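Engineer: Sharing a model that was predicted from the sequence below.
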Amino acid sequence: MSTPPTQADPAQLRAWLHGAARRDRLAFRALYEASAPRLYGLALRILGRRELAEEVLQESFVAIWHHAVDYESALSAPMTWMTAIVRNRAFDVLRHRRSTGEDDALDSAALASLADLAATPAERLQTSSEAQALADCMAALEARHREVIGMAFFHDLSYSDVANKLTLPLGTVKTWIRRSLARLHDCLSARGAA
């Protein structure tokens, strides 16, 4: 994991993600090779321990493989989407270790920090603009629809898990997510962020 991070072309990352959604192992391997060093660096910065960062990276790529079909290019750039998965998993590990008392030495400020420290200023500005556009479009959704989208995409829960947590029929959750994604796509397209 000592390879310096490379800047992969977002269009190429998107193509590899779509390939992974079709279960193309070569595309997934290329995606991994292009993005793993940077994502590992992010996990290491959050967790501060190599073994935890490696575990989070592995779990994140399993999630990326399983959820590549759910990736919506209109909602975020490929690296932004993958970074969110790694960041969420890393914070989950921090929370778990704190709640079980496994590691009191982990920096509590890391939980409050959501900035990708590996990003360049231009990437941070782009991510900030995309995040603001997404936040504005999310705010236009009905509260329950916002909730299911947040649970499914920002907390990486399966549709079944969302349905169980909210005690809703699975079909309802799927319909709300499908309609909400269409509304978000339209909103972001109208804002020029898609």
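Structural biologist: Thanks, I have it.
Engineer: Could you use CA atoms for every contact and neighbour count after this?
Structural biologist: Will do.
Engineer: Could you check how many residues crowd around V148?
Structural biologist: Using other Cα atoms under 10 Å, the number of residues around V148 comes to 23.
Engineer: Enumerate every residue touching it.
Structural biologist: Applying Cα atoms under 8 Å, 6 or more residues apart in numbering, one finds that V148 lies in contact with 162, 173, 176-177.
Engineer: Can you say which helix or strand has it in it?
Structural biologist: Secondary-structure element containing V148, defined by DSSP states H and E: helix 143-149.
Engineer: buried residues in that helix?
Structural biologist: Neighbour counts using 16 or more other Cα atoms under 10 Å place 145-149 of helix 143-149 among the buried residues.
Engineer: tell me what the following helix or strand past that helix is packed against?
Structural biologist: Going down the chain from helix 143-149, the next helix or strand is helix 159-166, by DSSP H and E. Here helix 159-166 touches helix 170-190, going by 3 or more Cα pairs under 8 Å, 6 or more residues apart in numbering; DSSP states H and E.
Engineer: Next one for the comparison:
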Amino acid sequence: MIAVDGFDYEAALAACARGEHAALRRIYDQDSRRLLGVALRIVRRRQVAEEVLHDAFLNIWTKAGSFDPARGAGRGWIYSVVRNQALSLVRSSERELPADEAMLDEFEAHASGGAGLDDAIALRQDMGRLHDCLVGLDAGKRDSILFAYVDGCSHSEIAERLQSPLGTVKAWIRRGLSALRECMG
């Protein structure tokens, strides 16, 4: 199946499967901007979306031989590789506890004997509880809180990033912090 603009995705994928680097470059030149947009809508940060796109193109290169034109269009397969790469990253990052340098330095100071191993373990447990509480919040509240307290964004910047009204963002932060206090007990 050939796209409206005349690009043959299936032939390009077959060429990738044969090890032709130029074919991967043609796919990149053809669709990288749109694919970056797909990744950006999922991960919401340009630098992360660029990393997703890089990793997705590595997957396209290594897995091009598994593409079966009988099961669907080449373009759809390429887009699904990018989408799946972005979703995998989002899912894996939900299990991670975001930490800034100050938090890591404090943890190292505790762990290196400054306050003792017991304090370091307690800090680690608190960080784990905070992570679990954050995961329990709905996406709007969690993202608003993380943008405010981790990225240092103003309410207006958060509203712009989340494409939500300013009042909604303020309510999400207020309600989210209340839920976190309750969860942390």
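Structural biologist: Alright, I've got the coordinates. Since this is a predicted model, take the numbers as computed values, not measurements.
Engineer: before we move on, back to that, most widely separated two among the contacts of V148 of the first structure?
Structural biologist: By the measure Cα to Cα, V162 and W176 form the most distant pair in the contacts of V148 of the first structure, at 11.3 Å.
Engineer: neighbour-wise, which of these two wins?
Structural biologist: V162 (23 against 18).
Engineer: Where do the helices of the second structure begin and end?
Structural biologist: Using DSSP state H, the helices of the second structure run over 9-17, 21-43, 46-63, 74-94, 101-109, 117-136, 139-149, 155-162, 166-184.
Engineer: Reformat the ones you listed into a markdown table and put mean neighbour count and distance to A3 of the second structure next to each item.
Structural biologist: Below are the helices of the second structure laid out as a markdown table (neighbours: other Cα atoms under 10 Å; distance: least, Cα to Cα, whole Å):
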| stretch | mean neighbour count | distance to A3 of the second structure |
| --- | --- | --- |
| helix 9-17 | 21 | 8 |
| helix 21-43 | 17 | 11 |
| helix 46-63 | 18 | 18 |
| helix 74-94 | 17 | 8 |
| helix 101-109 | 12 | 47 |
| helix 117-136 | 15 | 41 |
| helix 139-149 | 19 | 36 |
| helix 155-162 | 17 | 33 |
| helix 166-184 | 16 | 41 |
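Engineer: aligned partner of A68 of the first structure in the second structure?
Structural biologist: With the correspondence set by TM-score structural alignment, A68 of the first structure lines up against A64 in the second structure.
Engineer: what's the answer for A36 of the first structure, then?
Structural biologist: A36 of the first structure maps onto S32 in the second structure, by TM-score structural alignment.
Engineer: what sits against the closest residue to its match other than its chain neighbours?
Structural biologist: Using Cα to Cα, 6 or more residues apart in numbering and skipping the chain neighbours, the partner closest in space to S32 of the second structure is L53 (7.9 Å). Applying Cα under 8 Å, 6+ apart to L53 of the second structure gives the contacts 32, 35-36, 39, 82.
Engineer: between those residues, which is nearest R175 of the second structure?
Structural biologist: Scanning the contacts of L53 of the second structure for proximity to R175 of the second structure, where the rule is Cα to Cα, the winner is A39, at 29.2 Å.
Engineer: That closest one touches L89, doesn't it?
Structural biologist: No - A39 of the second structure is beyond contact range of L89, at 10.2 Å (criterion: Cα atoms under 8 Å).
Engineer: Distance of K141 of the second structure relative to F147 of the second structure?
Structural biologist: Going from K141 of the second structure to F147 of the second structure by Cα to Cα, to the nearest Å gives 10 Å.
Engineer: Contact partners for E102 of the first structure?
Structural biologist: Counted by Cα under 8 Å, 6+ apart, E102 of the first structure has zero contacts.
Engineer: Revised request: answer the last question for A110 of the first structure.
Structural biologist: Taking Cα under 8 Å, 6+ apart, one finds 46-47 in contact with A110 of the first structure.
Engineer: Now it: which helix or strand?
Structural biologist: Secondary structure (DSSP H and E) places A110 of the first structure in helix 109-112.
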